[in-house]
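Participant: Got a predicted structure here, sequence first:
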Amino acid sequence: MHTLLLTPAEAAAELRVSRAKLYQLMKAGLIDSVVIDRSRRIPRAALTAYVDRPRGLEQQDAA
C-alpha cells in the first residue's frame, strides 16, 4: 500500500533527486506540499502531477 503523504526525504527519493532540489521545486511552486503542525508533507499526487507536466513549463515558470 502506498502512503498518501510523503516526507521530503521520501519524496526526493521517489523522484531520485536530492532533498535540497525537492525544496527548490516546492519553493518554485512546481510541487505542492502541505504543513501538518510543524511537519511538511508532499502528497503522492503532487509528485505524479509534476512528472506528468508537459516538458518546458519549468523554464516558463522560472521566467
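Facilitator: The structure has been received and is ready for your questions. Residues are numbered from 1 along each chain as shown.
Participant: alpha carbons only for contacts and neighbour counts from here, please
Facilitator: Will do.
Participant: which stretches of the protein form helices?
Facilitator: Along the chain, counting by DSSP state H, helices occupy 8-15, 19-27, 44-52, 57-62.
Participant: Included below, for side-by-side comparison, is a second structure:
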Amino acid sequence: MDQRAAAQDSKGVLSVNDFCQWAGIGRTAVYAEMKAGRLSARKFGRRTIIPQVEAERWLASLPMQRNS
C-alpha cells in the first residue's frame, strides 16, 4: 500500500479526484452517479468529499459482470 492509499484509509474520506483514481472512472461519471443518487457525497467548504464507506457501498451496488 502506498503512502497516499494509507492516508485515504486513515482519514476515511476521498476527494473527487482520489475517488476517480480509486474507482477507475472519470469526474463526469462521478458527478453523474451523485446526481442520480447512487453515490453520496458531502460538502466541506468548497470541497466535495466522499466517505470511504459510501465509496465501498457504491462499488458493492454495481452489477456483477456475467461471462457468456
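Facilitator: Great, that's in hand. All figures in this text were calculated on a predicted structure; none of them were measured in a lab.
Participant: Let me know which of the helices of structure 1 is the nearest to His2 of structure 1.
Facilitator: helix 44-52 (8.5 Å; Cα to Cα).
Participant: Now do the closest one against helix 19-27, angle only.
Facilitator: Angle, helix 44-52 of structure 1 to helix 19-27, by axes from the mean of the first three to the mean of the last three Cα atoms, to 10 degrees: 90 degrees.
Participant: Structure 2: matching residues for helix 44-52 of structure 1?
Facilitator: Aligning helix 44-52 of structure 1 against structure 2 (TM-score structural alignment) gives residues 52-60.
Participant: go on, stretch 19-31 of structure 1?
Facilitator: With TM-score structural alignment as the criterion, stretch 19-31 of structure 1 aligns to 27-39.
Participant: before we move on, the earlier item: the match of helix 44-52 of structure 1 vs structure 1, average distance?
Facilitator: Following the fit onto structure 1, the mean deviation recorded for stretch 52-60 of structure 2 is 0.8 Å by mean Cα distance after the TM-score superposition for structure 1.
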